[in-house]
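Colleague: Return atomic coordinates for the entry below.
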Amino acid sequence: MIRVLIVDDQQLVRAGLRMLCESTSDMTVVGQADNGRDAVRLAEQFVPDVVLMDLRMPGMDGITATKRILDIRPVTRILVLTTFDDDDHVYPALTAGACGFLAKDVAPADLITAVRRAATGESPFSPAVLRRLVDRAVTTTTQPAPPEPDLTAREREVLTLVGAGMSNAQIGENLHVGITTVKTHVANLMVKTRCDNRVRLAVLAVRLGLVPP
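Modeller: From the prediction side, this is the model:
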C-alpha cells in the first residue's frame, strides 16, 4: 500500500486529490496539510511514501518543506504539483530534492500513474513541465556543449528518449525491452554522465544534439 501525504493550500484541491488516490486499491492518504510547516510535521508523524507537494503556500513554502522533509527522511518521494506560472519555483524544488513534477492540469489517470512511479523510485514529469525545464536550462547556460560520453548504442537510444520526455515504460515499449532493463540503462547513464536526475539527462540529450532544442 502506497502511503500518500497531500499538501496544498486549497481545500478543494486537497479533497479532489484525496478522492482520486483513495479510489485506487493500492493507495491510502495518511494526512493532509495546507502549509509547509504542517507538511513537515505530518511527514515525520505518518511516514508517507509519496508526498504530493504544492509549491506556493502561506508561511513555509513547498520548496522549504521539501528540503526539511528529506532532511528528516531521505527516502520519502516528493512529487511537486505545479502551475505554468511556477517556473521560478520549479528549479529550486528540484535542487531541494523533489523527484518529479506534474502540471496541475494533469489527467487523473496520469497522476495516479505518476504516484505509483514515484513510489517505485522513478522520476515522473509531465511532458510540458519537463520541456520547460529543459528549454530554460539550455537557453540560460553559457557553457560550451559537453563532450559526448562513452555510451553504448543502446544507452544512446535511451538517452535520446529520456530527452524526448518519455517515461521508463514508454521507453521500454519503444525499444521492446522490459522496464527493469530501462531502469538499468538510466542508472548507468546517470553514472557515466554524472547527471543525478532525469532533468539533467534530458538537458544533456538536447545539448548533445540527440533531440531538437
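Colleague: okay, CA-based contacts and neighbour counts for the rest of this
Modeller: Noted.
Colleague: give me the element Ile171 is part of.
Modeller: According to DSSP states H and E, Ile171 maps onto helix 168-175.
Colleague: Mind giving me the packing neighbours of that helix?
Modeller: Here helix 168-175 touches helix 153-163, helix 179-193, going by 3 or more C-alpha pairs under 8 Å, 6 or more residues apart in numbering; DSSP states H and E.
Colleague: One more, please, to line up against the first structure:
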Amino acid sequence: MNVQKILVVDDHPLVLRGIRQVLESAEDFRVVGESTSGSEALELMGKVRPDIIVLDLRLPDLLGPDVCREMLARTPSLKVVILTAFDDPKILWACVEAGAAGILLKGSLELDLVRALRDVSAGCMVMDKTVSQVLHNANLLVKNDHGNVYGGLRSREYDVLRLLAQGMSTREIGTALGLRTNTVRSYTQSLMEKLQAHNRVQLVVVANRLHLI
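Modeller: The predicted structure is shown next:
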C-alpha cells in the first residue's frame, strides 16, 4: 500500500487534532507534521517532505493562497488542499489561481476529507459543491479574452473536459475513452492552454463559467 504523507496546517489546535484523528483512521495516510502558521509550514515541509498538505485558508501570518503558491514553487509535485469556513468568491478564486488541488469547506470535513485526499492522491481535483456554486454565481471576470474558445475545442477535448469535471483521474479518463495516458495528458494540456487555465481545478471552474460543461 502506498501511504501518503500529510502535513496539516491550521492555527486552531482543536482542528489540528480533529484532522489528525480523521486521517489516522485511514491506513493509506500518515500525518507527518502539524503547523499553526504559514511560515512555519514552509520551513517544516522541507523537513518532513509531505505528499499532500492540508492548509487552512486563513492563518495568523499569511493567507492560504500565498502559502499554497510558495509551496508549489518549491515542490511542484506537491498537492495542496485548502480548507475554509469562508465563501468569499475572490479569495476562493485566488486559491484556484494559486494551484490548489482542492478546496473543501470545514463543515463537511468528517466524511469528505479522507475521500477527497484519496481523489487528490490519484490525480483528481476536488472542490466542495458549495465552493463551486459560489464561484459560478460570482461570475468572476476572466482576465483573458476567451472569445474564440467555443469553436476551438475538438470533440475529444470536450470528452476529456467533461470527465475531468466529474473528478476522474488521467488514467480513469484514458480507460473510459480508450485513450493512452499520454494522450489524455496532451488533451488536458491543450485544454488548459485554450482556456488559459493554470491547473485542472481552474480549468473546470473556467469551463463551468463559460458553460462549456
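Colleague: TM-score them against each other, please.
Modeller: Comparison of the two superposed chains (TM-score structural alignment, normalised by the length of the first structure) gives a TM-score of 0.79, and 204 aligned residues with a C-alpha RMSD of 3.1 Å.
Colleague: re earlier: tabulate the helices and strands packed on helix 168-175 of the first structure in CSV, adding columns for mean neighbour count and distance to Phe46 of the first structure.
Modeller: Below are those laid out as CSV (neighbours: other C-alpha atoms under 10 Å; distance: least, C-alpha to C-alpha, whole Å):
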stretch, mean neighbour count, distance to Phe46 of the first structure
helix 153-163, 20, 34
helix 179-193, 16, 29
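Colleague: Of all those helices, which one is nearest Leu102 of the first structure?
Modeller: Smallest distance to Leu102 of the first structure across these (C-alpha to C-alpha): 16.3 Å, for helix 153-163.
Colleague: I'd like to know which elements that closest one is packed against.
Modeller: Here helix 153-163 of the first structure touches helix 168-175, helix 179-193, helix 198-207, going by 3+ C-alpha pairs under 8 Å, 6+ apart.
Colleague: In a markdown table, list the helices and strands packed on helix 168-175 of the first structure along with distance to Arg14 of the first structure.
Modeller: As requested, those are exported to a markdown table (distance: least, C-alpha to C-alpha, whole Å):
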| stretch | distance to Arg14 of the first structure |
| --- | --- |
| helix 153-163 | 31 |
| helix 179-193 | 32 |
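Colleague: who are the neighbours in contact with the residue nearest in space to the middle of the second structure?
Modeller: Nearest to the geometric centre of the second structure sits Ala101, at 1.6 Å (C-alpha atoms, centre = their mean). Shown in contact with Ala101 of the second structure (C-alpha atoms under 8 Å, 6 or more residues apart in numbering): Lys79, Val80, Val81, Val120, Cys124, Met125, Val126, Arg200, Val201.
Colleague: which stretches of the first structure form helices?
Modeller: 11-21, 36-46, 62-72, 87-96, 108-119, 127-140, 153-163, 168-175, 179-193, 198-207 (DSSP state H).
Colleague: So which of these is the most surrounded?
Modeller: helix 198-207 (a mean of 23; mean count of other C-alpha atoms under 10 Å).
Colleague: now that helix against helix 179-193, angle please.
Modeller: Inter-element angle recorded for helix 198-207 of the first structure and helix 179-193: 70 degrees (by axes from the mean of the first three to the mean of the last three C-alpha atoms, to 10 degrees).
Colleague: counterpart of Pro58 of the first structure in the second structure?
Modeller: In the second structure, Pro58 of the first structure lines up with Pro60, judged by TM-score structural alignment.
Colleague: Alignment lookup: Met19 of the first structure to the second structure.
Modeller: In the second structure, Met19 of the first structure lands on Gln21 (TM-score structural alignment).
Colleague: Please tell me how far that match sits from Lys79 of the second structure.
Modeller: Gln21 of the second structure is 20 Å from Lys79 of the second structure, where distance means C-alpha to C-alpha, to the nearest Å.
Colleague: With Pro13 of the second structure instead?
Modeller: Distance from Pro13 of the second structure to Lys79 of the second structure, by C-alpha to C-alpha: 23 Å.
Colleague: With His198 of the second structure instead?
Modeller: The gap separating His198 of the second structure from Lys79 of the second structure is 14 Å, by C-alpha to C-alpha.
Colleague: Can you pick out the residue with more neighbours from the two?
Modeller: Lys79 (25 against 15; other C-alpha atoms under 10 Å).
Colleague: What is the burial count for the nearest residue to the more buried one once chain neighbours are set aside?
Modeller: Nearest residue to Lys79 of the second structure, sequence neighbours excluded (C-alpha to C-alpha, 6 or more residues apart in numbering): Ile52, at 4.7 Å. Look at Ile52 of the second structure: counted by other C-alpha under 10 Å, it has 23 neighbours.
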